[in-house]
Each structure stands twice: as C-alpha cells, then as structure tokens.
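K.L.:
Would you be able to build a 3D model of this:
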Amino acid sequence: MKIFDTQLKALTEKLTQYDEDIEDAARILAQSIVSDGRIYWYGENEMKGIVTQACLGEDRIADSFLADESTSFSAMDTLVVMSQDLSENMIETLTNKAVQGQSTVIGIHSNIEDSSVVDLDFSFTTGVKNGLVPMESGNRIGSPHLLIGLHLYYKLYFAVMEMLEEHTELD
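P.N.:
Below is the predicted model of the structure:
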C-alpha cells in the first residue's frame, strides 16, 4: 500500500500541468449550465464511475446527463468522454455527433496518444499506463484509472462551482 500511495501521489501531482486547461474547460461547463445547455457524460468500463458521480452523486454538476446513441447535441452543450482507450466505438460515435452539433468535447483518458483518435477540445490524461505496484512475478497491479479520473473530475467540479457562485453573485 505504501508503494501504491507514493505512486498515486506522484500521479496526482502531475495533474497540476492541467490547471490552466482545467480552468478553461470548467468555464465551458459553466457556460453550458448558464446558457441552458446540457452537459453530457459518457464513460467506458470503470470510468462509468465518473458518470455516476457527475450525474447522480452528492457532488454532481448541474444539468448533467448520461450520453447515449440517441443523444442529440447543440452548440450550448458539452460532452465529456472518459475511457482508458478513446478509440472505443461509442466514444467515437458520440464525439462525432457532438462535433457535428458544434458542442465542446472534453476527454479524460489514460494515454496521451489517445487524444488524436477523436476530436477533443480539451484532453486530460490520467498518466496511468499500468499497475503501480510491482509483484514478485513481474506483474504490476493497482491501476487507478477511475481514482485519477475522479481526481480530474473534482478539479473540474470545484472550478465550475466557483464560477457558478461568482455568476450568481453578479446577478
């Protein structure tokens, strides 16, 4: 657990490289909310946990909905897709539909190479490539894709909440 904690801390510290982009992406999310747009979320595999948090959790973001193949997008909407591998068919389908609808697309994924697979306005990689803890057999276990993805979610969440609070104060 000590190795996992140390490696996890290093991964979360690397996320500070995204601070400016997080601020910009959060601004887009806040604009979707105040302009009566919607925020659509789609996750593959364990990254569905972020969708649950965003749409149903205690710390959910307003106007958040699960995206599926029947979702239609407008220029006021934002799509957030999350996966270890963005080349999943459904992610590609949703991203193409969002781009056609002139929506902003945000991706949270594991590999930097994935960002060229689909058209993303903002791309955040978790930095998780394999397990963090080496075993005597040579295998590595403990791949915290969801945990780092949720950390990125909370960076977005706190920035959005701050912006919405400022917007409310200005009204």
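
K.L.:
C-alpha from now on. contacts and neighbour counts both.
P.N.:
OK.

K.L.:
quick one: Gln31 from Ile106, how far?
P.N.:
For Gln31, the distance to Ile106 equals 14 Å [Cα to Cα, to the nearest Å].

K.L.:
higher neighbour count, the two?
P.N.:
Between Gln31 and Ile106, counted using other Cα atoms under 10 Å, the more crowded position is Ile106 (22 against 19).

K.L.:
after the helix or strand where that one lies comes which helix or strand?
P.N.:
According to DSSP states H and E, Ile106 maps onto strand 104-109. Downstream of strand 104-109, the next assigned helix or strand under DSSP H and E is strand 122-125.

K.L.:
One more, please, to line up against the first structure:
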Amino acid sequence: MQQGTGNTATTGDEWSSRVAVTVNGTPRDLTLDNRTTLLDALREHLGLVGAKKGCDHGQCGSCTVLLDGRRVKSCLLFAVTLDGCAVTTVEGLAGPDGLTPLQEAFIAHDAFQCGYCTPGQICSARGVLDELAENWPSAVTGDLTGAVEPSDAEIRERMSGNLCRCAAYPHIVAAVREAVQAR
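P.N.:
Here you go, the predicted model:
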C-alpha cells in the first residue's frame, strides 16, 4: 500500500487540502480539513456510513476498510495523505449481481448479532481472503514456504484485529472458512 502521491493541493486555507481518491470505484475530489480522518471523510463528507466509529483509536476494527486492496483502520489515517489511492468500503463490496459469497456466508452463519462491527468484519475478511490467495503467512502459519492452510487458527489470527462485542467469533470464523472454501 502506498499512501498518497504527494499531489495534494492546498486550498488557500492553511488548514484544508484537496484530495482526489477513488471510493468504491468512483473518483472523488474532496476539500478537507487536514485533520480529517479517512473514517470521518467517508461518513461525514461522502455519506458512506458502513464503516463505524467504535473506539477511534484503531483498537476495535469497526472502521476497517480496504485501501488499495489492503485492510486498514480508517480512524487512524488522515484522508489528505491518501491522494491517488483507492478505498473500498463495505458498501462497495457487493457487485451488480448482489451480495458476494463472503457476505452470503456471514448471513448463512449468523456471523453478527447487533451488526455494529459487521462492516469492518466483512472488509477485514475480504482482506483475509486476498492474503490467503497470495499465500501471505501470519503469526500462526506453520510452513512459510508452501501454500497457507486456512485453518480456524489461521482465520482467527488474521481476524484478531476486529473485535465483536457480541462474541460472534465462532460464526465469523465459520463464515470466513466457507468463503475460503468457495474460492
């Protein structure tokens, strides 16, 4: 992931900058206070409220989105540093044919209860699927030279940055496992 291209233009107001990002496939040009986080830009300036503000410290994962295809906690990133980047939120995951197999697996396995963390969980799971497809090892990967086996321990480790206050973890692991197997 490469943050920004250095092309962010100032607006004449020393506290604001222009930033061009692609959000869910749509180019967006924004003028933002330099202190605006990606999460606040998505929610307050673009009306995309899927990513949630849970802890606002990068600890809970409810604000997880994909930045240039990699999982990030959007509450920790200043939006003006992301000029030229592509952001995918939970709203941008489903295609024209409806929900993705991952989203369908979350429904089938009841991988949510209150639903507050679900958008971040689903974006993180999307990142997990991509990491597994690229054979990225994790802290629990046994063989670092072969294909990564998507065991429950592997899935739990990779999803560990996303908390669920309702403790739906077994259901989340089952949903991710099903989506891995469906690939």
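
K.L.:
Can you give me the TM-score here?
P.N.:
Scored against TM-score structural alignment, normalised by the length of structure 1, the superposed chains reach a TM-score of 0.28; 74 aligned residues with a Cα RMSD of 4.4 Å.

K.L.:
for the strand holding Ile106 of structure 1, packing partners?
P.N.:
Counting contacts by 3 or more Cα pairs under 8 Å, 6 or more residues apart in numbering; DSSP states H and E, strand 104-109 of structure 1 is packed against strand 78-83, helix 89-100, strand 122-125, helix 145-170.

K.L.:
so how far is Gln7 of structure 1 from the closest residue to Phe65 of structure 1 other than its chain neighbours?
P.N.:
Nearest non-adjacent residue to Phe65 of structure 1, counting by Cα to Cα, 6 or more residues apart in numbering: Tyr40, 4.9 Å away. Distance, Tyr40 of structure 1 to Gln7 of structure 1, using Cα to Cα: 31 Å.

K.L.:
Which one of those two is surrounded by more residues?
P.N.:
Under the criterion of other Cα under 10 Å, the comparison of Tyr40 of structure 1 against Gln7 puts Tyr40 first, with 25 against 15.

K.L.:
Specify the local secondary structure of that one.
P.N.:
Secondary structure for Tyr40 of structure 1, judged by DSSP: H, G, I helix; E, B strand; the rest coil, is strand.

K.L.:
That one touches Thr78, doesn't it?
P.N.:
Yes: contact criterion Cα atoms under 8 Å: Tyr40 of structure 1 and Thr78 qualify, at 6.1 Å.

K.L.:
Just give me the neighbour total for Asn89 of structure 1.
P.N.:
By the criterion of other Cα under 10 Å, Asn89 of structure 1 has 9 neighbours.

K.L.:
can you check Arg18 of structure 2 too?
P.N.:
Arg18 of structure 2 has 19 neighbouring residues, counting by other Cα under 10 Å.

K.L.:
Can you give me the distance of the nearest residue to Thr31 of structure 2 once chain neighbours are set aside to Asp33 of structure 2?
P.N.:
Excluding its sequence neighbours, the residue lying closest to Thr31 of structure 2 (Cα to Cα, 6+ apart) is Arg18, at 4.3 Å. Separation of Arg18 of structure 2 from Asp33 of structure 2 (Cα to Cα) stands at 9 Å.
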